[in-house]
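Visitor: this one's structure only:
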């Protein structure tokens, strides 16, 4: 019997994701026993500072990756949107699972959608990308930073600290929390483009043949195509969560892939982006070339200004 250890954060969502992958692996491999090792990360400890100021989503991965490199675990299960585009030496992004809902969602006790929020309503989000697109649609809103796990964020909403909060729909769906609030409104891609990889799980592993053989069953082809485009786009722009970037690649039933992007200043006052369609057989380098075209139009300068604006807040 082989033992496979998954390093995981202790939040409800992280544990749900790791238990889900554990059950899939054990259902396919009767000779593999999977255990979970809970790790407290820097991102879990620092809750009073916006992510963009303290190094971004990578703070949730550092200690987990160090544990894997020490040989204490062979695998980690991440929300793919949190995984940087460059992997540490010795570790691999070995599988990407079938996507859940890619959209963001608005949760509110009183208001059914963004349009119904009253003038000057307070909205909570920790994402510069969401902040930018909210400000474009509703410049009158007061957008405040919101940190903590999903339960903490919903509690702050219910206590009246916010009129609405914005979270990834996938996490709410996975935890079955949509009924816990008055209104759960998945935001259409026409209103808000998601983060790269949103809705998919990224399986990070050590570079061991027996581990790579196991995780092969977790891969989803269409999700792999979509997220490779999205990650290529963000990687070319050298963008993490310190800058506002939204990107969506969606495989269509007719064999096309629709790719849309947006980037700009956190206050939504300046944005740029692109929308294209390509054949599913011709997606190599699509994200990178879309980013290159935007770079030619001044995207890097715009993102530098966005980073400077975010660091001052």
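Guide: Ah, there it is. Every value quoted in this text rests on a predicted model; they were computed, and no experiment measured them.
Visitor: For the rest of this, base every contact and every neighbour count on C-alpha atoms.
Guide: Will do.
Visitor: quick one: residue 232 and residue 288 touch, right?
Guide: Yes: look at residue 232 against residue 288 with C-alpha atoms under 8 Å: they come within range, at 5.2 Å.
Visitor: For the residue nearest the centre of the chain, which residues are in contact?
Guide: Nearest to the mean C-alpha position of the chain, by C-alpha atoms, centre = their mean, lies residue 81 at 2.5 Å. Residue 81 makes contact with 195-200, according to C-alpha atoms under 8 Å, 6 or more residues apart in numbering.
Visitor: Export those residues as CSV, with columns for secondary structure and neighbour count.
Guide: Formatted as CSV, the contacts of residue 81 follow (DSSP: H, G, I helix; E, B strand; the rest coil; neighbours: other C-alpha atoms under 10 Å):
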residue, secondary structure, neighbour count
195, coil, 28
196, coil, 30
197, coil, 27
198, coil, 26
199, coil, 25
200, coil, 23
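Visitor: Out of these, which is nearest to residue 37?
Guide: residue 200 (21.5 Å; C-alpha to C-alpha).
Visitor: residues in contact with residue 111?
Guide: Residue 111 neighbours (C-alpha under 8 Å, 6+ apart): 117, 163-164, 182-183.
Visitor: Taking the residues you listed, please make a ChimeraX selection of just the buried ones.
Guide: Command for ChimeraX, covering only those of the contacts of residue 111 found buried under the criterion 16 or more other C-alpha atoms under 10 Å:
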select :117,163,164,183
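Visitor: The structure to be compared is supplied as follows:
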């Protein structure tokens, strides 16, 4: 008798399906995709709700995990809150894609061709120009560098956001994750400019894929374990430990980025006021094997500066 396929839960967006199919292709098993419409998918035109926004992207998939209708799920880790269902666990998969943010300018803009980074392009934009993003972190960092720009709400999946930029007059530029653009084959060097991590600190876990499955499913843990990658796991753990320590949610303007430097894990974090006028920064380095403790240390450094006032 043939073994039943493993069921992988995923959102229906183009990017989510790409990511799920990537994991599907790497596993040594027959894997069936189960496509799920989440609350977040249905609410993409609605105003941002800080305390539940990330949960909205995974709630229905978590429900299917609990019911046994899917065996595991694949998410963009940046979209997964700290407080997942306690019966489940997370495992980062494969090597990290780019963690950086990308400034995308409207098609046909020629005056910024000599710029090479997102920060340089941002500096050249006309006063009063409009930048689209739904992220409070990106908004705060844009305003901290260019308080004379207008930052407006922009929601939707990656192709939809690009269409809104090029199809209307509201936005002069938008900010997206480099990883999503690259995975979808949409990165256009003529009008897309990555911010350096110094110009715009990324959000926790951007560029990392993560699996979610029931703690009781040792068989799924064994199936997924070959896709785990040590450096990605340490960076993932350190970054999540920071936001866990300071109890940040997706309504907080917080950036966290871990990188390896000569075998040492270097962790940077920043908390911004919503208008970008106040910035708290913290940095620490340590053994990658102590990633969780390193993240907690950086979180404590932020709390000591009064980070709670801006969360």
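Guide: Noted; the coordinates are in hand. The structure presented is a predicted model; accordingly, all values stated were derived computationally and were not measured.
Visitor: Got a TM-score for the two of them?
Guide: Once the chains are laid over each other, their TM-score by TM-score structural alignment, normalised by the length of the second structure reads 0.91; 296 aligned residues with a C-alpha RMSD of 1.5 Å.
Visitor: still on that earlier bit, okay if I get the contacts of residue 81 of the first structure as TSV plus distance to residue 250 of the first structure?
Guide: Below are those laid out as TSV (distance: C-alpha to C-alpha, whole Å):
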residue	distance to residue 250 of the first structure
195	13
196	12
197	11
198	12
199	12
200	13
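Visitor: what are the ranges of the helices in the first structure?
Guide: 12-28, 42-45, 51-54, 62-69, 128-137, 150-158, 169-175, 209-215, 221-236, 286-296, 299-312 (DSSP state H).
Visitor: elements contacting the last one?
Guide: Contacts defined by 3 or more C-alpha pairs under 8 Å, 6 or more residues apart in numbering; DSSP states H and E place helix 299-312 of the first structure against helix 51-54, strand 256-264.
Visitor: what about that helix, distance to the chain center?
Guide: 20 Å (C-alpha atoms, centre = their mean, to the nearest Å).
Visitor: same question, the second one
Guide: Offset of helix 42-45 of the first structure from its chain centre (C-alpha atoms, centre = their mean): 17 Å.
Visitor: if we look at it, which residues are touching it?
Guide: 57, 59-60, 62-63, 148.
Visitor: can you check stretch 276-296 of the second structure too?
Guide: Counting by C-alpha under 8 Å, 6+ apart, 139-144, 231, 234-235, 237-242, 244-245, 263-273, 297-299, 301-302, 305, 307 sit against stretch 276-296 of the second structure.
Visitor: Now, of these, which are buried?
Guide: Of the contacts of stretch 276-296 of the second structure, these count as buried by 16+ other C-alpha under 10 Å: 139-144, 231, 234-235, 237-242, 244-245, 265-273, 297-299, 301-302, 307.
Visitor: So for residue 165 of the second structure, what's the nearest residue that isn't a sequence neighbour?
Guide: Leaving aside its chain neighbours, residue 165 of the second structure sits nearest to residue 171 (5.5 Å; criterion: C-alpha to C-alpha, 6 or more residues apart in numbering).
Visitor: give me the number of residues near the equivalent of the one you found over in the first structure?
Guide: In the first structure, residue 171 of the second structure lines up with residue 162, judged by TM-score structural alignment. Residues contacting residue 162 of the first structure under the criterion other C-alpha atoms under 10 Å number 24.
Visitor: Repeat that for residue 241 of the first structure.
Guide: 22.
Visitor: got it, and residue 268 of the first structure?
Guide: Counted with other C-alpha under 10 Å, residue 268 of the first structure comes out at 22.
Visitor: got it, and the one 5 residues further on?
Guide: Burial of residue 273 of the first structure is recorded as 18 neighbouring residues (other C-alpha under 10 Å).
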